[in-house]
Every structure is written in C-alpha cells, then in structure tokens.
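Enquirer: Provide a 3D model corresponding to the input given below.
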Amino acid sequence: MTLGSQEFKNIAFGCANSNSDGFPQSSGLVGLGRGPLSLTSQLGFKKFSHCFASLDLKKKSPMLFGSLVSINASAATGSTQSTPLVQNKEFPSFYYLSLLGITVGTTKLNIPSSTFALKSDGGSGTIIDSGTTLTYLQPKAYNIVRKAFVSQTKLHVADGSTTGFDLCFKATSNTTFGVPKLILHFQGADLDLPESNYFIHDKDSGLLCSTIMPSFDSAIIGNMLQQNFFVIYDIAKNILSFAPTQCEKL
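Expert: Here you go, the predicted structure:
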C-alpha cells in the first residue's frame, strides 16, 4: 500500500462478495480502530484525523495520518476542545468517551451521567465511531431527548416510519425549522452541534427527521453528527480533540 510517497509492505486486507451492512452503495470500510488488523494499527500510526464534509455538498472528506495531523486554522470556525479517550478491556478496539450530559435548547436535561457510563462488565458506555451513520443513545436518555425536542419544536410531529427514523416533523421547504440546539457535554469538552448534524430534511416527503435513534446498550456518536468537525484521535496520549471546521476547504 502506498500513501502519498510512502510505501507500506505486508498490509492485510479483505474482500467480501456479499455485503449486508445495509449500505449497498458502499464498497467497504476502512478500519480505524485499535485492533491489530485496523489500518491505523498496521501502518503504525499513533495519531490520525478526519473531517467529514456535509453530505449535501458531495465534497471530499480528508483523512490525515501521523505527522500530517494538524488543524488548518484558516478552515476552522471555532476553538479546539479535547476529551479523554476511555479504554474498555472487553471491547478494546472501540474508542469510548466520557459523555456526562446533554442540553436541548437552553435546558440541560435531567439525565444521570451514569446512564452513559461504561459498566464494570464492559457494557454500555459511549463510543465515537466513524463507520456508524446515525447516532444512538441508551433508551432512557433517548426518551428524555426525544421528549425535549417534541416540546421545544413548534412543528407538528409526523409519522416517519417509512423513512426508518423514529422522530420526524412535518416541514415544507419554505419552513424555518427552528429546531432547538443540541449540545453533548463530555469530560472537559462541549460538542455544540449545528442543526444539519442531527436533523435531516427530505424535501420530497416534507419530513424533518432526527438522526438520533434509541440503542440497545451503548451510545454511539455516528458520522452524521461529526460533519464539519475536524476530529483528531491521539492514540498515544488517549485524547480525542475536535474543532468546528469547513471540511470542504481543507
């Protein structure tokens, strides 16, 4: 494998004839986890980053490895924040974070931080994952977040069962959505999200749907929630950093 001008030998990768991940247009996944077969592990990099451009822009989303990892100040639209990466011995390849709370609108919701915490048996916890599209919250937390969006949004709740989403509102293309803010509070960092990261508008159906869904166990911060943020994984220091960034300008 060659990246730029650097050649890497003895790289293991696989090819599948039948993919059942629900995304038939995808040709595969680039493994970025901590496991020995991930791309980052095989290449020996202790730091990598990605910046996902908005889906509707159809622009390239850059990835950087090793010494190339740095935030372009000219493209950044806000300050850089950092939070510790938490390791789970039961599932060592995943990147866990300490999610402490959630704010919807101007209200910090009454969700105990223990709801998101990693359990002693390795269950639950909060994972950040570039390979998962939607964001998932533990049922108890999700129900509180859903109720907050419904009570603070002036649009009418609509049946979104045909879309695969749980919470949808009826919204024409001429509507100013007025969806309340969403902020995720991590240890030492607050992820203040733009509306387009957690709601998606289908102009054909006129539905505005939340990209947050209930999970069975762990919370997962998916890639749609990470749009237009420069995200750095510093594996050596066990730190995740992020900054709001115009990814298409990198």
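Enquirer: drop to CA atoms for contacts and neighbour counts, all remaining ones
Expert: Will do.
Enquirer: Residue 224 touches residue 198, doesn't it?
Expert: Yes: at 7.2 Å, residue 224 and residue 198 qualify as touching, with contact defined as CA atoms under 8 Å.
Enquirer: what do the two both touch?
Expert: residue 211 (CA atoms under 8 Å, 6 or more residues apart in numbering).
Enquirer: What separation do you get for the spatially most central residue of the chain and residue 211?
Expert: Centroid-nearest residue in the chain: residue 222, 3.0 Å away (criterion: CA atoms, centre = their mean). For residue 222, the distance to residue 211 equals 9 Å [CA to CA, to the nearest Å].
Enquirer: intersection of neighbour lists for those two?
Expert: 134, 135.
Enquirer: Tell me which stretches of the protein form helices.
Expert: Ranges of helices in the chain, per DSSP state H, are 39-43, 139-152, 195-198.
Enquirer: Output the ones you listed as a markdown table; include the columns mean neighbour count.
Expert: Compiled in a markdown table, the helices of the chain are given as follows (neighbours: other CA atoms under 10 Å):
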| stretch | mean neighbour count |
| --- | --- |
| helix 39-43 | 18 |
| helix 139-152 | 16 |
| helix 195-198 | 19 |
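Enquirer: will you turn those into a markdown table that also has distance to residue 103?
Expert: As requested, the helices of the chain are arranged in a markdown table below (distance: least, CA to CA, whole Å):
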| stretch | distance to residue 103 |
| --- | --- |
| helix 39-43 | 34 |
| helix 139-152 | 9 |
| helix 195-198 | 13 |
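Enquirer: Looking at those, spot the one closest to residue 181.
Expert: For the helices of the chain, the distance to residue 181 is smallest for helix 195-198, at 7.0 Å, taking CA to CA.
Enquirer: If you count neighbours, what's buried in stretch 209-216?
Expert: 209, 210, 211, 212, 213, 214, 215 (16 or more other CA atoms under 10 Å).
Enquirer: next up, for comparison:
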Amino acid sequence: MHLDEPMQYTGLIPRVDKQYYGVNITGVYVNGTRVDMDTKALEFDSKGNGGAFVDSGAWGTYLVDAAYRPIISAINVTFAGFETISTGPFNVCYNTTGRAGEFPKAPKLEFVFAGDARFAPHPESYVLRIDETMTCLALINATAQRIKYSTIGAMLQQRFAWELDLEKNILGFASSNCADTA
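Expert: From the prediction side, this is the model:
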C-alpha cells in the first residue's frame, strides 16, 4: 500500500461500553471556507454524549442536524441551479436530467479533528453519480433517522489507510492507493 501523504493522528475517545471509539471534530470546511456551525454538536461532552464515530461498518456518513444543515447549505452553493430532490437513502440529490455534462466539480469537504488532523475525503466518496438523471450526496441527516451522534462511514473512508491504536487511544489516517503495493 502506498500512502499519498504522511499519517495524521487524532485522539480516540473510548465509550464506556468499549464497543465504539469516537473522535472530536472541531471544524468543517467546504471549498476552504469554515462552515458556520456549532461544532459542539460534533464533540463529546463530559458524559460521553454527542461526538462522532469512525465506523467502517456503516456505509453512509450520518451527521447530527446541527452539523448536517450548515454543511449541506455550504455544499449546495456549488450546485446552485440544480433542482434538489430526496430519494431512497439519500436526503439530498440533484436532478441532472439533460444536464449531466454541466454538473460542477464537487466541492472540497474537510473535517478537522482534535489536534488539527485534517481529513479531506475524496469527492467521489460523498458526491455520487447515480445515473444520467441524478447525483446524490452520501451525507445523511442522523437526527432525522433518530440517531443522536455523527458517524463517518465506510463511503467517506474509501482510499484512506486507517490505523487504530487502542493502547495509545489514537486514530491515524492518510490518503492512500490500496491498489499500489509498491
């Protein structure tokens, strides 16, 4: 496996049940601009509530409403002029009927973890072209699903190497090309 960049690290926050391990997200950027939102919704409180989990067993990325709405609003600026629709598991899709060739390049999405570790998932991991008529965001409103925390799921984790050190309670990650074994 070839890493495209050096590993970055952030602290892991073990849950009382030790079943899940969380991270604190201290900021989110879209196209280099910090999203105006209350980041406390993405950080664990003193009782272990809230925060975000990195879960390779969940396909989608679920964001609590306080984070979801401002992030989607920031992303929608890039796709202004395209009708938004909701279908299947996706909360936000764009109608590209007859205009697929006009669809703009995906905005850069970046999550800042505690310790200033910056996770910028590959655009094809969160902007999915379903077919010629529809492109969807693989970001889901957790609150609408009655989920009380955020989860960075497997889709967003694609093309990254992940290192979980439970002794030191740290999570490492770096963009990688898993197909490249040189």
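Enquirer: where does the TM-score land?
Expert: Here the TM-score for the pair of chains, by TM-score structural alignment, normalised by the length of the second structure, is 0.88; 174 aligned residues with a CA RMSD of 1.7 Å.
Enquirer: Quick one: map residue 61 of the second structure onto the first structure.
Expert: Residue pairing (TM-score structural alignment): residue 61 of the second structure is matched to residue 135 of the first structure.
Enquirer: so who does its match touch?
Expert: Applying CA under 8 Å, 6+ apart to residue 135 of the first structure gives the contacts 211, 212, 213, 219, 220, 221, 222, 223, 224, 225.
Enquirer: The second one against residue 133, yeah?
Expert: No: when contacts are counted by CA under 8 Å, residue 212 of the first structure is not listed as touching residue 133 (9.9 Å).
Enquirer: if you skip the residues just before and after it, what's nearest to residue 50 of the first structure?
Expert: residue 63 (4.4 Å; CA to CA, 6 or more residues apart in numbering).
Enquirer: Residue 225 of the first structure corresponds to which position in the second structure?
Expert: Looks like residue 225 of the first structure aligns to residue 156 there (TM-score structural alignment).
Enquirer: any idea how far its match lies from residue 55 of the second structure?
Expert: From residue 156 of the second structure across to residue 55 of the second structure, the span is 10 Å (CA to CA).
Enquirer: the more surrounded of these two?
Expert: A direct count of neighbours by other CA atoms under 10 Å for residue 156 of the second structure and residue 55 places residue 156 higher, at 23 against 17.
Enquirer: Could you pull out the buried residues of the lengthiest strand in the second structure?
Expert: The longest strand of the second structure (DSSP state E) is strand 170-177. Buried residues in strand 170-177 of the second structure, defined by neighbour count with 16+ other CA under 10 Å: 170, 171, 172, 173, 174, 175, 176.
Enquirer: Could you do stretch 102-119 of the first structure as well?
Expert: Neighbour-count burial for stretch 102-119 of the first structure flags 102, 103, 104, 105, 111, 115, 116, 117, 118 (criterion: 16+ other CA under 10 Å).
Enquirer: what residues are up against the fifth one?
Expert: The contact partners of residue 111 of the first structure, taken as CA under 8 Å, 6+ apart, are 101, 102, 141, 144.
Enquirer: Could you narrow the residues you listed to those that are also in contact in the second structure?
Expert: Mapping the contacts of residue 111 of the first structure onto the second structure (both residues aligned by TM-score structural alignment, their matches' CA atoms under 8 Å) leaves 141, 144 still in contact.
Enquirer: Which members of the contacts of residue 135 of the first structure are the farthest-apart pair?
Expert: Those two in these that are separated most widely, counting by CA to CA, are 219 and 224, at 14.4 Å.
Enquirer: ok, these two, which is more surrounded?
Expert: residue 219 (27 against 23).
Enquirer: Can you tell me how far the residue nearest to residue 50 of the first structure is from residue 199 of the first structure?
Expert: Residue 63 of the first structure is 25 Å from residue 199 of the first structure, by CA to CA.
Enquirer: Show me which of the two is the more surrounded one.
Expert: Neighbours were counted for residue 63 of the first structure and for residue 199 using other CA under 10 Å; residue 199 has more, 21 against 15.
Enquirer: Can you tell me what that one aligns to in the second structure?
Expert: Mapped onto the second structure by TM-score structural alignment, residue 199 of the first structure lines up with residue 127.
Enquirer: who's in contact with the closest residue to that match other than its chain neighbours?
Expert: Spatial nearest neighbour of residue 127 of the second structure, chain neighbours left out: residue 137 (4.8 Å); criterion: CA to CA, 6+ apart. By CA under 8 Å, 6+ apart, the residues touching residue 137 of the second structure are 90, 91, 92, 93, 126, 127, 128.
Enquirer: Who's the closest spatial neighbour of the fifth one, skipping the chain neighbours?
Expert: The one in question is residue 126 of the second structure. Using CA to CA, 6+ apart, the closest residue to residue 126 of the second structure is residue 138 (4.7 Å).
Enquirer: what residues are up against the one you found?
Expert: Residue 138 of the second structure neighbours (CA under 8 Å, 6+ apart): 60, 61, 90, 125, 126, 127, 128, 155.
Enquirer: what does residue 170 of the second structure align to in the first structure?
Expert: That one, residue 170 of the second structure, aligns with residue 239 by TM-score structural alignment.
Enquirer: How about residue 25 of the second structure?
Expert: That one, residue 25 of the second structure, aligns with residue 99 by TM-score structural alignment.
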